[in-house]
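Q: Only the shape, not the letters, is given here:
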């Protein structure tokens, strides 16, 4: 009798499993979508978008000699910093965070790809 009630509880416990692990190598492959506009090399040049080396933890719109949109500069003046939460929101849908921004990218909505990409970005500091 107890086993009959224990089985549903065990099944529900399995549903509460932790989020999928982050895969840095997979994140590097996801970053290939970003390479059309961004580089990620230390002291690398800016492209259409700013160099993303060291982006995690960096204040938004802080790369010298890069022409950010007025909206991005305004948000940076308000304290926007690229922590994991803001990166996740921006990468998933750039216009959600910076509505008048100039980034012409629809976003990455796949949760695993977002996890992997952020894991990769963290290694590039």
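A: Yes, it's here. Computed from a predicted structure; not experimentally measured. Numbers count the residues shown, from 1 in each chain.

Q: going forward, measure contacts between C-alpha atoms and count neighbours the same way
A: OK.

Q: element containing residue 120, please.
A: If you go by DSSP states H and E, residue 120 is part of helix 111-123.

Q: A further structure is provided below for comparison with the first:
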């Protein structure tokens, strides 16, 4: 019985360390290489994005930032996530098609997208009829980089693996 208790205790204590190293291994975002400033991105998110978006931990349902808005998809784990795949959000056809190209949200395509959502999708899909559902545009490129740096602090591909496997609804 002692051996079983000891083995169980070791498993419980080892799980967080294993999970952390596993998550780091799956991440495709190198935080040190990001051009933006996460602190400035937080300020901008709270000014520009909270009307439509929330950052809510998908495992705990805890709202980390935002006002629990549901107009746009939850941005938890957006860094490294396949576009158009967050479960429970009704994505547009163009965003779903963009995700089906094998793309993932990285700094470069995120910055381009938030500056001109429809223009970005039209160019990425080579389809002049493609339309983005996001009407807002981040006019300042530096602010777009800051926003991505901030959002990348809330998990990456490993955290959003469940979202990426879910049926697209953008």
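A: Sure, I can see it. It should be emphasised that the depicted structure is a prediction, and the values quoted were computed from it without experimental measurement.

Q: Now the helix holding residue 120 of structure 1 on structure 2. Mean distance?
A: Helix 111-123 of structure 1, aligned to structure 2 and superposed, deviates on average by 1.5 Å (mean C-alpha distance after the TM-score superposition for structure 1).

Q: Where in structure 2 does that helix fall?
A: Across structure 2, the stretch matching helix 111-123 of structure 1 (TM-score structural alignment) is residues 141-153.

Q: Next SSE downstream of the longest helix seen in structure 2?
A: Using DSSP state H to assign secondary structure, the helix with the most residues in structure 2 is helix 2-26. Once helix 2-26 of structure 2 ends, the next helix or strand along the chain (criterion: DSSP H and E) is helix 38-44.

Q: okay, that following helix sits on what stretch of structure 1?
A: Counting by TM-score structural alignment, helix 38-44 of structure 2 sits on residues 24-30 of structure 1.

Q: In that stretch, which residues have enough neighbours to count as buried?
A: Using 16 or more other C-alpha atoms under 10 Å as the test for burial, stretch 24-30 of structure 1 gives 24, 26-28, 30.

Q: what's the mean deviation for that stretch versus structure 2?
A: Stretch 24-30 of structure 1, aligned to structure 2 and superposed, deviates on average by 0.9 Å (mean C-alpha distance after the TM-score superposition for structure 1).

Q: Residues touching that stretch, excluding its own?
A: Residues from elsewhere that reach stretch 24-30 of structure 1 (C-alpha atoms under 8 Å, 6 or more residues apart in numbering): 113-121, 123.

Q: Among those, name the buried ones.
A: 113-121.

Q: which of those lies closest to residue 4 of structure 1?
A: The nearest member of those to residue 4 of structure 1, counting by C-alpha to C-alpha, is residue 115 at 37.3 Å.

Q: Relative to residue 56 of structure 1, how far out is the closest residue in space to that closest one that isn't next to it in sequence?
A: Leaving aside its chain neighbours, residue 115 of structure 1 sits nearest to residue 22 (5.5 Å; criterion: C-alpha to C-alpha, 6 or more residues apart in numbering). Shown here: residue 22 of structure 1 relative to residue 56 of structure 1, a distance of 16 Å by C-alpha to C-alpha, to the nearest Å.
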